[in-house]
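Chemist: Sequence and predicted structure, then a few things I'm wondering about:
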Amino acid sequence: MRSAKRALAAVVAVVAVAGAAGCSSGQGDGKSDEGPVKVGAIPTPTADTDVPLPLDVYLPTREQEESIQRAKAVLVSTCMKRFGFTYPAEPVPDPVLAMIRSGGEGALAFRSESDAAQYGYHPKPGGGEGQAESGSGAATGGDRAVMELVLTGKSQEKVRPSERDTVAGKAVPEGGCVGEADAELADGAPAPDTGGSGDDLPEGAPKESLRTAAGNGPVNAVLALRGKAADLVTKDERFVGMIDGWKKCMKAAGYPLGSLSAAAEDPRWSESTTATQEEKNTAVADMRCRLEVNYLGIDQALDSAYQQRMIEENGEMLESVRSNTEARVKNAAALLGQG
């Protein structure tokens, strides 16, 4: 199960980076604020589980993402070679999708009492944090700044290449080799209508941005809806009431704190690479209180219900997301000789 806080963190990480692609966040018909959702029986789990949420079915499966990333790695490596650089043709998992699938190890994540007693809010060794960013790697063969420009189309001075940006006598593609790879994989794939258009692109941006957005936009569109659902969860009176109960429980335990983040993200915890006894004690009380107020069950029920509302309001766009993923997988298979 992915808590609303952790889902929202995933959205912020990706949508902020992809905003330049020209796609705005998912927009439905304005019904999202129509009031609290109805939920059925609320479960009472005693441990965090990997229960899938409704919007998860619109994200690429692990197999689909692996195929796309393998093909992307080959395309990026081939492109870099044109400019005289050696770049490893090794697929790199999308860090946000990896976090969603693993459940993450963020400070706000629920953990067992034994883990809280041992690690506090610090990550468990080998917990999966610090995934490399998609498209990262060690290129060799020349000046680092030039390599960065060829790889991403960006430098410290520029947001995108201009007509003057040439390397080895060749024009750097929009978005660099990563952008070129994304565009090629998105060839023929529908760019989901997320409420944006070509008019949303920065002035002077090449039309190729629309093609690139067809590769970058779909996952971000789904994550934007996840974030919207998560925001509605935190405003729901049932969630607010549960958090109020958690505050009372924590105060009774000797930790008068105003929010989950105040407990988990206390600046003092970052002063040490390992958890102090005070941090461990706080984390144990936190997890006990979350269980007492059924944090996991209420969060799961509400997040699932609000995500279902997002699907009902954005069905057509989400189906185009599914079609986009299928088209990119088909392109990847053809490139890898599997089609």
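Modeler: That came through, no problem.

Chemist: C-alpha only now, for contacts and for neighbours.
Modeler: Fine.

Chemist: Please spell out which residues along stretch 129-149 are buried.
Modeler: Judged by neighbour count using 16 or more other Cα atoms under 10 Å, the buried positions of stretch 129-149 are E129, S134, G135, S136, G137, A139, V146, M147, E148, L149.

Chemist: biggest separation within those residues, which pair?
Modeler: E129 and V146 (29.6 Å; Cα to Cα).

Chemist: still on that earlier bit, would you format the buried residues of stretch 129-149 as JSON lines with distance to A89 and secondary structure included?
Modeler: Output for the buried residues of stretch 129-149, formatted as JSON lines (distance: Cα to Cα, whole Å; DSSP: H, G, I helix; E, B strand; the rest coil):
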{"residue": "E129", "distance to A89": "23", "secondary structure": "coil"}
{"residue": "S134", "distance to A89": "12", "secondary structure": "coil"}
{"residue": "G135", "distance to A89": "10", "secondary structure": "coil"}
{"residue": "S136", "distance to A89": "11", "secondary structure": "coil"}
{"residue": "G137", "distance to A89": "9", "secondary structure": "coil"}
{"residue": "A139", "distance to A89": "10", "secondary structure": "coil"}
{"residue": "V146", "distance to A89": "19", "secondary structure": "helix"}
{"residue": "M147", "distance to A89": "15", "secondary structure": "helix"}
{"residue": "E148", "distance to A89": "16", "secondary structure": "helix"}
{"residue": "L149", "distance to A89": "18", "secondary structure": "helix"}
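
Chemist: Take those residues and write them to JSON lines, including distance to A221.
Modeler: Below are the buried residues of stretch 129-149 laid out as JSON lines (distance: Cα to Cα, whole Å):
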{"residue": "E129", "distance to A221": "24"}
{"residue": "S134", "distance to A221": "18"}
{"residue": "G135", "distance to A221": "20"}
{"residue": "S136", "distance to A221": "23"}
{"residue": "G137", "distance to A221": "26"}
{"residue": "A139", "distance to A221": "31"}
{"residue": "V146", "distance to A221": "32"}
{"residue": "M147", "distance to A221": "30"}
{"residue": "E148", "distance to A221": "27"}
{"residue": "L149", "distance to A221": "27"}
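
Chemist: Check it against this one:
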Amino acid sequence: MRKVLPLALTGLFALSACQMADHDDPADEARRLNTMAALPLHAYIPDPASDGVKAVNRAQWVLGKKCMVRLGFAGFAILDTKTVESTYPVRQGELADEGTPGDDSPYGVVDPDLASEHGYHNRTPDTSAQPQEWPADQYTALTGSHGSGDSRFAHGHRIPEGGCLGEATRKIYGPAPKVTKVNGVKLTGSYSLAFQLWYESRTKASGDPAWKKADRAWSACMKKKGFTYPDPDKASVDSHWLGHGKPSDKEKETATADARCKLDTGYVPAVQSLEARAQKTLIRENKGRLDTMRAAVERAVRNARTVIGHEK
């Protein structure tokens, strides 16, 4: 296995051009490792842009449309499912705030230039599915999400559990997996096992003395730059970054220092190797369950394509 050296040792590579050629630039290495796809469990989570996932999304709306007509929403009879197959429902007037800070990578900001421009507001827009607003009564019927004062009936018909889209999901996937809780969040989807194991692997890896050592090195680097945080997670979720449409100068300065300290201390290679190892262990221990989950997803894709094929 190729050994990744800390940035502090890269000066030694000047002694030999061949040595330099054998090692990635620290920034390139950090960017390569700082993706979900670089971790083993990612293989068990389908790509939202894949044909299979798109087929399931389309089939959910095909079945959901029939359910909505059954519940008395006559206008859905002429709904073109192609116009909504890449959307997810949002209650009218409650679109999520796109200015919320966040990052889609496992270890946060690693590009100082990007951080100096966007701070911690680095979430990549999800182009696989876009929110679409629906009136409150239709939203409730579609999702089964009941707000204060919402009825559990639509035009005298009881709304199915999870709404029409939830009913459609059960028809495509079969009975929902047992509900599990991860860090207080309920997981009910077909990929809940993979997400549960992902959380467990992070918990295990972050408790490793080597991870804590990486946190301390990063924190010491940040302190020299005038920022006091025990680890990168605490910096990225600082409450001062919330409630602003654009990152403040302070946020940009903090995020830039964060990224530079990750590079200077070799943070990402250090912690990623620990998390990858933890995930490989959990995959071995849960191989049968993961294979069963994958087979269920493959059946769901076949079911979805059958539904689409019978659409009228």
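Modeler: Yep, it's here. Predicted, not measured: the structure shown is a model, and the values here were computed from it.

Chemist: Return the set of buried residues in stretch 290-304 of the first structure.
Modeler: Buried, per 16+ other Cα under 10 Å, within stretch 290-304 of the first structure: 290-291, 293-304.

Chemist: hmm, who's touching it?
Modeler: Counting contacts by Cα atoms under 8 Å, 6 or more residues apart in numbering, the residues outside stretch 290-304 of the first structure that touch it are 1-4, 37, 39-40, 42-48, 53-54, 229-230, 233, 238-239, 242-243, 245-246.

Chemist: whereabouts in the second structure does that stretch align?
Modeler: Per the alignment by TM-score structural alignment, stretch 290-304 of the first structure matches residues 262-276 in the second structure.

Chemist: how far is that stretch from where the chain is centred?
Modeler: 20 Å (Cα atoms, centre = their mean, to the nearest Å).

Chemist: what's the answer for stretch 41-59 of the second structure, then?
Modeler: Relative to its parent chain, stretch 41-59 of the second structure has a centroid offset of 13 Å by Cα atoms, centre = their mean.

Chemist: How about it, which residues are buried there?
Modeler: Neighbour counts using 16+ other Cα under 10 Å place L41, H42, Y44, I45, G52, V53, K54, A55, V56, N57, R58, A59 of stretch 41-59 of the second structure among the buried residues.

Chemist: cool, and stretch 227-238 of the first structure?
Modeler: Neighbour-count burial for stretch 227-238 of the first structure flags G227, K228, A229, A230, D231, L232, V233, T234, D236 (criterion: 16+ other Cα under 10 Å).

Chemist: So which residue is smack in the middle of the second structure?
Modeler: D104 (6.4 Å; Cα atoms, centre = their mean).

Chemist: host element of that one?
Modeler: D104 of the second structure belongs to no helix or strand when assigned by DSSP states H and E.

Chemist: what do you get for the one 4 residues further on?
Modeler: Secondary-structure element containing G108 of the second structure, defined by DSSP H and E: none, the residue being outside all helices and strands.

Chemist: Equivalent analysis for H244 of the second structure, please.
Modeler: Counting by DSSP H and E, no helix or strand carries H244 of the second structure.

Chemist: The first structure: which residue goes with A38 of the second structure?
Modeler: Taking TM-score structural alignment, A38 of the second structure has P52 as its aligned residue in the first structure.

Chemist: let me fix that: T228 of the second structure
Modeler: By TM-score structural alignment, T228 of the second structure lines up with P256.

Chemist: My guess is that match contacts A262. True?
Modeler: No: the pair P256 of the first structure / A262 is not scored as a contact, 9.9 Å apart, by Cα atoms under 8 Å.

Chemist: where do the strands sit along the first structure?
Modeler: Under the criterion DSSP state E, the first structure contains strands at 166-167, 170-171.

Chemist: mean per-residue distance, the last one to the second structure?
Modeler: The reference is to strand 170-171 of the first structure. Its matched residues in the second structure lie on average 3.5 Å from strand 170-171 of the first structure after superposition (mean Cα distance after the TM-score superposition for the first structure).

Chemist: For that strand, what is the distance to the chain centroid?
Modeler: 33 Å.

Chemist: Can you check which helix is longest in the first structure?
Modeler: With secondary structure taken from DSSP state H, the first structure has its longest helix at helix 208-235.

Chemist: Which residue, neighbours along the chain excluded, lies closest to L223 of the first structure?
Modeler: Using Cα to Cα, 6 or more residues apart in numbering and skipping residues adjacent in sequence, the residue nearest L223 of the first structure is V11, 5.1 Å away.

Chemist: sorry, back to before: put together TSV for the buried residues of stretch 290-304 of the first structure, with distance to V178 of the first structure on each row.
Modeler: Below are those laid out as TSV (distance: Cα to Cα, whole Å):
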residue	distance to V178 of the first structure
R290	43
L291	45
V293	46
N294	44
Y295	41
L296	39
G297	41
I298	41
D299	37
Q300	36
A301	39
L302	38
D303	34
S304	34
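
Chemist: Could you point out which of those residues is nearest to G153 of the first structure?
Modeler: Lowest distance from G153 of the first structure to these (Cα to Cα) belongs to D303, with 37.7 Å.

Chemist: What distance do you get for that closest one to A275 of the first structure?
Modeler: Distance, D303 of the first structure to A275 of the first structure, using Cα to Cα, to the nearest Å: 30 Å.

Chemist: OK, contacts around the counterpart of M242 of the first structure in the second structure?
Modeler: Taking TM-score structural alignment for the superposition, M242 of the first structure sits opposite A214 in the second structure. Going by Cα under 8 Å, 6+ apart, A214 of the second structure touches T265, Y267, A270, V271.

Chemist: Please identify the most buried of the strands of the first structure.
Modeler: Greatest average neighbour count among the strands of the first structure goes to strand 166-167 (a mean of 16), per mean count of other Cα atoms under 10 Å.

Chemist: hey, where'd the helices end up in the stretch 1-150 of the first structure?
Modeler: 4-18, 62-82, 95-102, 113-119, 144-152 (DSSP state H, counting those that start in this stretch).
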